[in-house]
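Peer 1: prediction below, plus the sequence it came from.
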Amino acid sequence: MRILVTGGAGYIGSVVAARLVEAGHGVVVLDDLSTGHRDAVPEGCTFIEGGIREHAAAALATGIDAVLHFAAKSLVAESVARPDLYWGGNTGASLALLEAMRAAGVGRIVFSSTAAVYGEPESVPIREDAPVRPTNPYGASKAAIDAALAEHARMHGLGAVSLRYFNVAGAYGGRGERHTTETHLVPIVLQVAAGERGHVAVHGTDYPTADGTCVRDYIHVADLADAHLLALENCAPGAHQVFNLGNGAGFSVREVIDACREVTGRPIPHTDAARRPGDPAVLVAASDFARSRLGWAPARPGLHEIIADAWAFHTTSSAEPAAGAAPA
C-alpha cells in the first residue's frame, strides 16, 4: 500500500513510518517540523514539509491508499493555557484531513488517540467502554476527533481505528524521544542520569499505591508501532473501532527511577514534591480487545528493556542522527 503518515517526523510517527517501510509499503510523510525532526524521517519515504490544511489534498492525490494520523499538539499544560491551539491544531486540522480524504476517495485511517480522553477513570484497568470524560483541552480535542471519525464512518463508509495509548517509551531504529519541552517521566529521568538535569521531582508520595507514588502503564514504542500496522489491516469500511494499548500492568514513579538507576549504573537524585492537581493514582490499560481482535500483544513488556533502549538512544542520538528521506 501507499500510506500517508501525518506527523511522521515525530517520535511515534517516525517509528511507525520506519516499520511501514520495513514491511514493504510506500510511505509519504507530511510534517510541518514544529515539533518533529527532519532527520527522523526514514530513508525510503517521500517527505512533504508543511501543514495538513495546506498540503493534505496534494499529498493524498499521489495515490494514497490509507492514512496514519499522528500530527497533533500534545502538551496538557499548554492546552489549558492555549486551548485555541488544540481545537484548531488538533480538531480543526483533523476535520480538514477527513474532508480531503473524502474528496480523494481514501477510505482508511488509523488515528493516534490518547488515554487522556478518559480523564480520571472510575476503575482500572481501563476498558474501551469506560466513560469519555477528558479533563483538559488536549484530551477533549482528541475525543472530538474520535467522534468525528465515528460520524464519517457512519455517513461516508470510512474505515477508522482509534488507538488510545498511555505512556510510550523506548526507541527503535535510531529514533526516540527528542522533545523541546519534555514532560515524560522516562526521558526526564534519563536526562538526570546524563547530567543534563540536577534531579527528578516525584510529584506525590502519599497515593494509595504500594510505594505511595503514581502508577502508570508503559509500552515500548516498537510494540505500539506494530499495533498500528495491525490496525491498518483491520480497518473495516463503515466502522469506527477503538482499542486501548498498554502492558496491562503498571509501574510506579519510584520503580521507574530505580530501573533507570539499574540500567544506566548512575546515581539519579530525586526530590519529593506535592501532588499535581488531577493526577490519578493509577492509570493502567485493559488491552484484551486489541489482543483478541487485532492479534496484538506487547513483545517487549519489561520496564528494563524499554529503558535500556531509551538510554541507548539518548546517549548516541546527537552523534548519530537517523538517515533522512528524500523531499517530495
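Peer 2: Sure, I can see it.
Peer 1: use CA for all of it now, contacts and neighbours both
Peer 2: Fine.
Peer 1: all helices of the stretch 101-250 of the chain, in order?
Peer 2: 137-156, 185-193, 221-233 (DSSP state H, counting those that start in this stretch).
Peer 1: need the strands for the stretch 1-150 of the chain, in chain order.
Peer 2: With strands called from DSSP state E, counting those that start in this stretch, the stretch 1-150 of the chain shows them at 2-6, 26-31, 46-49, 66-69, 108-114.
Peer 1: hmm, who's touching the fourth one?
Peer 2: For strand 66-69, the surrounding residues in contact (CA atoms under 8 Å, 6 or more residues apart in numbering) are 1-7, 106-112, 232.
Peer 1: drop anything exposed from those.
Peer 2: Among these, those classed as buried by 16 or more other CA atoms under 10 Å are 2-7, 106-112, 232.
Peer 1: what's the closest of the contacts of strand 66-69 to Tyr218?
Peer 2: Comparing those against Tyr218 with CA to CA places Ser112 closest, at 16.2 Å.
Peer 1: wait, doesn't His25 sit right on Leu4?
Peer 2: No: the pair His25 and Leu4 does not pass the contact test of CA atoms under 8 Å, sitting 10.4 Å apart.
Peer 1: make JSON lines out of the helices of the stretch 101-250 of the chain and add distance to Gly173.
Peer 2: JSON lines is the format used below for the helices of the stretch 101-250 of the chain (distance: least, CA to CA, whole Å):
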{"stretch": "helix 137-156", "distance to Gly173": "28"}
{"stretch": "helix 185-193", "distance to Gly173": "17"}
{"stretch": "helix 221-233", "distance to Gly173": "9"}
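Peer 1: closest to Arg276 out of these?
Peer 2: helix 185-193 (13.9 Å).
Peer 1: so which other helices or strands are in contact with that closest one?
Peer 2: Packing contacts for helix 185-193, counted by 3 or more CA pairs under 8 Å, 6 or more residues apart in numbering; DSSP states H and E, involve strand 200-203, helix 253-264, helix 303-316.
Peer 1: out of these, nearest to His156?
Peer 2: Here helix 303-316 is closest among those (CA to CA), at 40.0 Å.
Peer 1: and Ser34, how many neighbours does it have?
Peer 2: For Ser34, the count of nearby residues is 12 (other CA atoms under 10 Å).
Peer 1: how close does it sit to Arg82?
Peer 2: 16 Å (CA to CA, to the nearest Å).
Peer 1: same deal with Asn234?
Peer 2: From Asn234 to Arg82 the distance is 36 Å (CA to CA).
Peer 1: one more: His184?
Peer 2: Distance from His184 to Arg82, by CA to CA: 20 Å.
Peer 1: go on, Thr271?
Peer 2: 30 Å.
Peer 1: and those two? which has more neighbours close in?
Peer 2: Using other CA under 10 Å, the more surrounded residue of Thr271 and Arg82 is Arg82, with 13 against 9.
Peer 1: this is the other structure I want to compare:
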Amino acid sequence: MTLDGKVMVTGGAGYIGSHAVLALLDAGQEVVVVDNLVTGFAWAVDPRATLVEMNVADPRLADVLREHDVKAIMHFAGSVVVPESVADPLKYYGNNTAATRSLLASAVAAGVPHFIFSSTAATYGTPVRVPVAEGDPTVPINPYGMSKLMTEAMLRDVAAAHPMNYCALRYFNVAGADPEGRSGQSTVGATHLIKIAVEAATGKREAVSVYGTDFDTADGTGVRDYIHVSDLAAAHVAALDLLVERPGESHTLNCGYGRGFSVLEVLDAVDRVTNRTIARRMEGRRAGDPAALVADNRAILAALPWRPARDDLEVIVRDALAWERRLAERQGA
C-alpha cells in the first residue's frame, strides 16, 4: 500500500468496520477509528488503532481529519436493518444519507482524496436477473436500500466536483468472524441469519424464524449470497490500493461469491457443523425482502487482485460459531 497518510474508518467499532480495521493494520496501515459507540464496542477496536468517539455528522470531524493526516475514509457507520428501515424510514435517511452528506462535507473541507463506501445489494431492490450485475437497474424496495443508493449518487457528484475518487462496495450477505478470533458479530438482537442460527446453536435462542416459505425459489425460502467478513475486509484494502494507484477513477463493485444459498440450506449447514438440529419456526415474509439476491462478481475480480479465501458456507458457519462461543465466555466473565 502506498497511501501517504492515515485511513479513517467510521463505524470501526462495529461488525464489518472492526474487521476492516484489522485488515488495514495487518497490511501496515495507520488507522483512526471514528465511532459514536451507540451500536459498536470500544473493546472491538484493535489497540493498534486510534479511537475517536464522535458522530460522523459532527462538523468538527474536519478538524479530526486534518489533525490525523487522513488521506482515505472507509465509511461503515450507519443503520442496517431492512425491516426497521420500513418501520422508521426517517432514521435511515438521517443516519445513512444525511450523516454521510455531513461526512463528505468534512472530507472535502479537509482535502481527503479517497473514499470507500459500505453500500449494499439492497440498492438493486428486486433484481431483474440473478445473479445481478452492477449495471443492472437500481430500484430499491426498502428505505435502507434507497438511503444507500442516495449516498452513491452523492459520492458520484462529489467526485465530479472535487479532487476525490471513491469505491462503492455493494455487499451481499456478510457473515462469519475473524478466523483468529479477534472480532465478530457482537450486536445484541442482530438480524443476520447465520448470527441468529449460531445463537440458537449455543442456547441463546430457542429457535430460528424462517421468514417466508413461498418465495419463487427451489425450496420456497429466500436465497442470498453469503460472503465471509474477512474476505470482505480484504476487498476493502484492495479497493483502497486501486484508488491510490488510479486517482482519476472511481468504481462501484459487487462484493459476493456469485453463489446463493436458501435459508433452509444455511440452517442445514449449521446443523451439520454443530451436529445438532436447530428448531425452525416458519413465519410470513418480512416487508422489503426480495426472493433472491446473488452477486455477479466478475467486475470485482477483474478490477482487483482480490480473491476469496474463505468461500465455503461451512467455514463461514464455523468461524461464526467459534466467535459466538468466545463472546459467551466474554459475557460470562
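Peer 2: Done, it's in. The structure presented is a predicted model; accordingly, all values stated were derived computationally and were not measured.
Peer 1: TM between them?
Peer 2: Scored against TM-score structural alignment, normalised by the length of the first structure, the superposed chains reach a TM-score of 0.94; 321 aligned residues with a CA RMSD of 1.4 Å.
Peer 1: which non-adjacent residue is nearest Asp271 of the second structure?
Peer 2: Leaving aside its chain neighbours, Asp271 of the second structure sits nearest to Thr277 (5.2 Å; criterion: CA to CA, 6 or more residues apart in numbering).
Peer 1: that neighbour matches what in the first structure?
Peer 2: The alignment partner of Thr277 of the second structure in the first structure, by TM-score structural alignment, is Pro267.
Peer 1: and Phe166 of the first structure? What does it align with in the second structure?
Peer 2: Checking TM-score structural alignment: Phe166 of the first structure goes with Phe172.
Peer 1: give the buried residues for stretch 208-223 of the second structure.
Peer 2: For stretch 208-223 of the second structure, by 16+ other CA under 10 Å, it's Val208, Ser209, Val210, Tyr211, Gly212, Thr213, Phe215, Thr221, Gly222, Val223.
Peer 1: ok, now stretch 188-197 of the second structure?
Peer 2: Neighbour count says stretch 188-197 of the second structure has Leu193, Ile194, Lys195, Ile196, Ala197 buried, by 16+ other CA under 10 Å.
Peer 1: just checking, the fourth one touches Val188?
Peer 2: No: contact status for Ile196 of the second structure versus Val188: not in contact, 10.3 Å apart, counting by CA under 8 Å.
Peer 1: check the secondary structure at the residue nearest to Asp271 of the second structure for me.
Peer 2: In three-state terms, and counting by DSSP: H, G, I helix; E, B strand; the rest coil, Thr277 of the second structure is coil.
Peer 1: so it touches Ala269, yeah?
Peer 2: No: using CA under 8 Å, Thr277 of the second structure is not in contact with Ala269, being 10.2 Å away.
Peer 1: between the two, tell me which one has more neighbours.
Peer 2: Comparing Thr277 of the second structure with Ala269 by other CA under 10 Å, the one with more neighbours is Ala269, at 19 against 13.
Peer 1: return the residues in contact with that one.
Peer 2: Leu313, Glu314, Val317.
Peer 1: narrow these to just the buried residues.
Peer 2: Looking at the contacts of Ala269 of the second structure with 16+ other CA under 10 Å, the buried ones turn out to be Leu313, Glu314, Val317.
Peer 1: count the residues that sit near the counterpart of Glu128 of the first structure in the second structure.
Peer 2: Correspondence of Glu128 of the first structure to the second structure, assessed by TM-score structural alignment: Glu134. Using other CA under 10 Å, Glu134 of the second structure is surrounded by 20 other residues.
Peer 1: before we move on, what about Gly51 of the first structure?
Peer 2: 18.
Peer 1: same check on Glu196 of the first structure?
Peer 2: Glu196 of the first structure: 11 neighbours (other CA under 10 Å).
Peer 1: and it, what's its match in the second structure?
Peer 2: Match for Glu196 of the first structure (TM-score structural alignment): Lys204.
Peer 1: possible to save the strands of the stretch 1-150 of the first structure as JSON lines with distance to Asp226 of the first structure?
Peer 2: Listed next are the strands of the stretch 1-150 of the first structure as JSON lines, based on distance: least, CA to CA, whole Å:
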{"stretch": "strand 2-6", "distance to Asp226 of the first structure": "15"}
{"stretch": "strand 26-31", "distance to Asp226 of the first structure": "16"}
{"stretch": "strand 46-49", "distance to Asp226 of the first structure": "21"}
{"stretch": "strand 66-69", "distance to Asp226 of the first structure": "13"}
{"stretch": "strand 108-114", "distance to Asp226 of the first structure": "12"}
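Peer 1: was I right to think Val221 of the first structure contacts Gly174?
Peer 2: No: between Val221 of the first structure and Gly174 there is no contact under CA under 8 Å: 12.0 Å.
Peer 1: quick one: which of those two has more around it?
Peer 2: Between Val221 of the first structure and Gly174, Val221 has the larger neighbour count (other CA under 10 Å), namely 28 against 19.
Peer 1: what does the more buried one correspond to in the second structure?
Peer 2: So, by TM-score structural alignment, Val221 of the first structure is matched to Val229.
Peer 1: equivalent analysis for Gly139 of the first structure, please.
Peer 2: Gly139 of the first structure maps onto Gly145 in the second structure, by TM-score structural alignment.
Peer 1: so how far is stretch 149-158 of the second structure off the chain centroid?
Peer 2: 18 Å (CA atoms, centre = their mean, to the nearest Å).
Peer 1: now tell me what touches that stretch from outside.
Peer 2: For stretch 149-158 of the second structure, using CA under 8 Å, 6+ apart, the contacting residues are Asn96, Thr97, Thr100, Arg101, Leu104, Ser119, Thr123, Thr138, Pro140, Met164, Tyr166, Ala168.
Peer 1: 6 Å instead, please
Peer 2: Stretch 149-158 of the second structure has contacts (CA atoms under 6 Å, 6 or more residues apart in numbering) with Thr97, Thr123.
Peer 1: and Gly284 of the second structure, what does it touch?
Peer 2: Counted by CA under 6 Å, 6+ apart, Gly284 of the second structure has contacts Tyr211, Gly212.
Peer 1: kindly report the same for Ala302 of the second structure.
Peer 2: Per CA under 6 Å, 6+ apart, neighbours of Ala302 of the second structure: none.
Peer 1: just give me the match in the first structure for it.
Peer 2: Using TM-score structural alignment, Ala302 of the second structure pairs with Ser292 in the first structure.
Peer 1: alright, I will stop here.
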